[in-house]
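I'd like to go over a predicted model; first the sequence, then the structure.
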Amino acid sequence: MKKTLIALSSLLVVMPAFSGVHTYAEGQSPAAIPETDQVIIHYEENVVSKLAESETVATPGEDADHLATLEVPDNKSIDIFIEDLEKRKDVESVEPDYLVKLDYAANDPDLIDFQYHHKTIESSLAWDVTLGSSDVVVAVIDDGIDLNHVDLKSQIVSHYNMVEGKSFTKGEHGTHVAGIIAGVMNNKTGGAGIAPKTKIMAIDVFDGDYALISDIVEGIYKAVDSGADIINMSLGSYFPSTALEKAVQYASSKGVVVVAAAGNDAISEAHYPSSYNSVISVASTTSGDGRSSFSNYGSTIDIAAPGTEIFSTLPNDGYGWMSGTSMASPVVAGVAALLKAKEPSLKNTQIADRLYLTAKDLGTKGKDTKFGNGRVNAKNALMNIDKTVPVVPSVGVVTDSTTSITGKTELNAKVIAYAGKTKLGEAVAKNGKYTMKIAKQKAGTGISLYAIDAAKNKSANKTVTVIDKTAPGIPTVNPVSNKSTTVTGKAESNAKVYAYAGKTKLGEAAAKSGAFSLKIAKQKAGTIISVYAVDAAKNRSGTKNIKAADKIAPSAPSVNSITSKTTAASGKAEKGAVITVYNGSKKLGQSTASSTGTFKVKISAQKKGASVKFYATDKAGNRSGSKTIVVK
């Protein structure tokens, strides 16, 4: 890639300096990396105008001709330069072309058992199945490889240099990594690789101790387009890059297995490219299957492999030890190569799943932040032997209205659910998550779930109780009057029934066997009484409103004296009541009491000594007793 680039000088926009702030666990921080003096530009699609001084990054497909690099001018900071460029209409985005360091840690060549990692991952038993295949190519994107090393020269199928102006080098780091993957076997020299018949594509992206992301991006595209089946990147940084992420996504979309070192700073900070979803992130273990002290950890770790004091090839037909996730990553890449040789039709995602499912579980049961899915095992992977019991399925809340249950367990394990001896359903945990359709179950029902993996390993049971989330039906309530001292009716069996008048609680009672009777104080006619039920699960029904009927008869009217000359009888009664006057069975007249309770009823004059009776009937139809007046 072009390194000497002419800088722009016409854009004069000032912005705050780029902070570059990152947080690291346990008070540690990654080893210092020099600042880059170059940026990666993402051009808008279908642009006509481009920066003449930029250098296009070789990318296929939709990114072709839309990705380029440009050197930062000497008189500007990288962050000001980025903002200047982002002001342009033909630029979609700009990011620093960060420098990336090799992921190896200091080593002490004092190991008796030179290649203990083969015993750890059971390589010899895997070799009984296959030694790999010359049809499988692993691209080693690194600092170059000694192409003439006695253990590697017959393994190299091609080599490329991504750094313009620099010749291909026989890097110490890259040579060591290549030997771990595919060092020749049975030549009576040195050790052997994990997949000794696999071929290596050597891609040099480093210029000294560092590499630009843009060169790594080009290396990835070159590896994919040149026919690599697997890519190993024992390198990384703590700076996310859109260009790098798109490159690994491109590789994954083309079926390439991408493996990368998780980093050697003993922190949980996201590390790239290993933290990208389409990359197998590899942590490092010791000869005793412990976590290497330098190995990064965290939620993005997928798998672990031996990485402490690994014996492999070095330039000029040399051999030696190195430690780091840089060494662990090619161990996994080598096992992936064996798998690809044995089962060529496996997709990259299937190879990753096989590695995870057949790994030896270390640390916390199931996937954890130190070892991911466990330490890789070559024998188990090739024989598809999985002796790890799946994680007990997790399950969300299940209610009596639930028709599907969801949760998590081992990747691709089958989850089965039962209620007693009745099978409710089953589902496969794709990507470790499952969704299972079930029929609605009664509240209180116990549901048992367990997971079975491809090797027929069965997890322990997970039992959940169906929660009652169905509200009781609205209670039925018998008529209530202003004479009532109880409210009766029917509601859900054993639910508690409450009665209110406005905000005033009148009483409560349990609906034993579905019937209830609660005591209340007498209420005025017309009072609205609200009744509802609450079940044992605290679900509340709707409300039944009932009006207190008027069932109390008015008092008998008081009547003024009547003479034989009276033609209008008067007196007092309940206001609004209808006053009716009779002489025997003969109705003499009728009128309504006023708002003050007075009334006057027109009648015909009655004979002296006649008995005239007066009745009051209220609005509810209740009739008072009679008041008899003798005519004077």
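Right, received. Where do you want to start?

Only C-alpha atoms from now on, for both contacts and neighbour counts.
Noted.

Spatially nearest residue to the spatially most central residue of the chain (excluding sequence neighbours)?
The residue lying closest to the centre of the chain (Cα atoms, centre = their mean) is Lys433, at 9.4 Å. Leaving aside its sequence neighbours, Lys433 sits nearest to Lys408 (Cα to Cα, 6 or more residues apart in numbering; 4.4 Å).

again with Ser292
What sits nearest to Ser292 in space, not counting adjacent residues and going by Cα to Cα, 6+ apart, is Thr285, at 4.8 Å.

how near is the one you found to Asp386?
From Thr285 across to Asp386, the span is 20 Å (Cα to Cα, to the nearest Å).

So the two - more neighbours on which side?
Higher neighbour count among Thr285 and Asp386: Thr285, with 27 against 22, using other Cα atoms under 10 Å.

ok, which stretches of the stretch 351-500 of the chain are strands?
Counting by DSSP state E, counting those that start in this stretch, the segments of the stretch 351-500 of the chain that form strands are 404-408, 414-419, 422-428, 433-437, 446-452, 462-465, 476-477, 486-490, 496-501.

and the comparison structure, right after this:
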Amino acid sequence: MIPAGAHAEQPEKFAAGRILVSPRAGLPAAEFNKIIKTHGAHAARKLGGINVYVVDMPPGREKALLQALERNPHVKFVELDGEVTMQMTPSDTYYSTAWHLPKIGAPAAWDVATGSGVTIAILDGGVEASHPDLAGHMVPGWNFFDNNSNTADVNGHGTKVAGVAAAIGNNAVGATGAAWNAKIMPMRISDGAGNITYYSTVANALTWAADHGARVANISYIVSHVAAVQTAAQYMRSKGGVVVASAGNTGAYTANANTSAIITVAGTDSSDVRASWSAYGPIVDVAAPGVSIRTTAVGGAYGSYSGTSFSSPLTAGVVALMLSANPALQPSQVDSILASTADDKGTAGRDDYYGYGRINATRAIAAAKAAVTSDTSVPVVSATVPSATVKGITTVSATATDNVGVTRVELYAGSTLVASDTASPYSFSWDSTTRADGATSLVVKAYDAAGNVGSKTLSVTVANNTIADTTAPVVTIGNPKAGTTVAGNVGVTVSASDNVAVTSTSLYIDGSLKATGNSSLSYTWNSRKGPKGLHTISAVARDGAGNTKTQAVQVTVN
């Protein structure tokens, strides 16, 4: 997961004039708007169901605003709204035998479950709803790129993906999906050509699918490393759903960290060897067949296709079989069963090429059927605040673990609910001015899917009005010194202190905001981008009472 106050590895291509920001749960909307308006931006809209905002600003300011917000203590994560392209390789010669299904043991799994009662959301370029091997099992979806109900397939990819997951079986027609009795929810997330989507579009589609009954979602794009998508996937998991995504077809190692929110799938061939085009690395959870996969195609046709775009929906289909066999399974149980029942490949144990191994539907469904789903264990909770005496808006950080899985964590001030957070790491911003001065109990509660509740109580003292704070912070620009001559890349350092606490420090060059931080910050100024001559560097420190202090130095750029 993305740590508090940080952002994920940023994409090369991204939407102009917007970024994605997740404030800590509980931060008042007015305070959030104040933070971003300070930097010339505004919150355009909140993504459905999750605490992530699409924030607009003038094009060209995206990276500067990201840098300014990533050090703010009340921001959980911030990232560019990255552009994602489809993961698909050219079609192989038509392959009439669906080798991938017996390879993973699907026929024996179908003796136990066929996907009945489970809906799979296909987040892609749309699905051909009239295809004879799909039409009988379609349910309404949504077009998130154009914001309408037209989910027709724009380039054929989504129809192929849907068929791998859930083409109707036992009907003497065409192909067979892994979960051939499951329902298909078409979710168009791509542009009109079916090639490009954005992080915000994927996250929006995930929360919509979760709210409309999908238990499984497939994303044949490289998105497992994206904080906003992870947050949306956690939201779906809080409702009992599971998200599966492609590792990608780069053929290269990716250092992105693994996430518990999404099952990420690499591709294998008929010899159970990693396909040369399959990406690999810590992000991979399992592997699945992805070479010459027979499936549905637009125009009521069929064909064989290759890529992790098809390894992913094959795994999503197996997950649907597991949930069909045992609807009470929790997402964390799906994760552990899928991993423990996989056929170990490559290096013994988990490795970066195959994850925990190539999926095995027979063993996964048997284990799912036998899994005990009664749960009486309460989550274990811990929580911290920066200080036992608080004023203004303070942060509260929490951790919660459970034998099955935590669905949400809530913060209470006394008996009043402050906010709820569904995505780890759990963090809150609490406005202490809503309580009278004096002793207050902060209670953090963690819930699991069975309704068990664990809690942790913190005792704090609210001191907003007891002593008026009229002392301004002290702020110092350590480098460069006033009156010096500089050139090239210049390291600017700022430090600040206060009798109570510094809440923010801002750095300006010639009146333009360059960076923000807490009691200290550093910034690399490329002086070559501006004119030669005299320039002013200024730093402003603020405390919780609104006192400010500014220091400025002038330097000459040679």
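Great, that's in hand. Being a predicted model, the structure only gives us computed values, none of them experimental.

tm score of chain vs chain?
Here the superposed chains carry a TM-score of 0.57, computed using TM-score structural alignment, normalised by the length of the second structure; 350 aligned residues with a Cα RMSD of 3.1 Å.

one step back: the residue nearest to Ser292 of the first structure pairs with which position in the second structure?
Taking TM-score structural alignment, the alignment pairs Thr285 of the first structure with Thr268 from the second structure.

what number of residues lie near the aligned residue in the second structure for Val100 of the first structure?
By TM-score structural alignment, Val100 of the first structure lines up with Val84 in the second structure. Neighbour count for Val84 of the second structure, taken as other Cα under 10 Å: 19.

What is the helix or strand harbouring Val84 of the second structure packed up against?
Using DSSP states H and E, Val84 of the second structure falls within strand 75-85. Applying 3 or more Cα pairs under 8 Å, 6 or more residues apart in numbering; DSSP states H and E, one finds that strand 75-85 of the second structure contacts strand 14-23, helix 62-69, strand 196-198, helix 199-211.

Go through those and name the closest to Thr394 of the second structure.
Taking Cα to Cα, strand 14-23 is the member of these nearest to Thr394 of the second structure, at 12.9 Å.

how about the nearest residue to Thr524 of the second structure once chain neighbours are set aside, what does it touch?
Excluding the flanking residues, the one nearest Thr524 of the second structure by Cα to Cα, 6+ apart is Gly491, at 4.7 Å. Contact analysis of Gly491 of the second structure by Cα atoms under 8 Å, 6 or more residues apart in numbering lists 479-480, 522-525.

Helices along the first structure, start to end?
78-86, 116-121, 123-127, 172-182, 213-225, 242-253, 325-342, 348-357, 378-383 (DSSP state H).

now the helices and strands packed on strand 75-85 of the second structure in a markdown table, with mean neighbour count and distance to Ser441 of the second structure?
Shown next, in a markdown table, are those (neighbours: other Cα atoms under 10 Å; distance: least, Cα to Cα, whole Å):
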| stretch | mean neighbour count | distance to Ser441 of the second structure |
| --- | --- | --- |
| strand 14-23 | 22 | 23 |
| helix 62-69 | 20 | 30 |
| strand 196-198 | 21 | 42 |
| helix 199-211 | 24 | 33 |
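
Need those in TSV (columns: distance to Ala339 of the second structure).
Shown next, in TSV, are those (distance: least, Cα to Cα, whole Å):
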stretch	distance to Ala339 of the second structure
strand 14-23	31
helix 62-69	36
strand 196-198	29
helix 199-211	23
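
quick one: the residue nearest to Ser292 of the first structure and Asn296 touch, right?
No: look at Thr285 of the first structure against Asn296 with Cα atoms under 8 Å: they stay out of range, at 10.8 Å.

residues making contact with stretch 9-27 of the second structure?
By Cα under 8 Å, 6+ apart, stretch 9-27 of the second structure touches 32, 51-62, 66, 74-83, 198, 200, 228, 393, 418-421, 427-431.

hmm, which of those are the buried ones?
By neighbour count, with 16 or more other Cα atoms under 10 Å, those hold 32, 51-57, 61-62, 66, 74-83, 198, 200, 228, 393, 418-421, 427-431 as buried.

ok, the residue nearest to the centre of the first structure - contacts?
Applying Cα under 8 Å, 6+ apart, the residues contacting Lys433 of the first structure are 406-409, 411.

any idea how far Leu85 of the first structure is from it?
43 Å.

ok, now Lys547 of the first structure?
76 Å.

Can you show me the strands along the stretch 351-500 of the second structure?
380-384, 389-390, 393-401, 406-413, 416-421, 426-431, 438-448, 453-462, 474-479, 485-486, 489-497.

Among these, which comes closest to Asp133 of the second structure?
Of all the strands of the stretch 351-500 of the second structure, the one in closest proximity to Asp133 of the second structure, counting by Cα to Cα, is strand 406-413 (35.8 Å).

What is that closest one packed up against?
The helices and strands touching strand 406-413 of the second structure, judged by 3+ Cα pairs under 8 Å, 6+ apart, are helix 227-238, strand 416-421, strand 438-448.

same thing but at 10 Å, please
Applying 3 or more Cα pairs under 10 Å, 6 or more residues apart in numbering; DSSP states H and E, we find strand 406-413 of the second structure packed against helix 227-238, strand 393-401, strand 416-421, strand 426-431, strand 438-448, strand 453-462.

Where in the first structure does the last one fall?
Equivalent residues of strand 453-462 of the second structure are lacking entirely in the first structure, counting by TM-score structural alignment.
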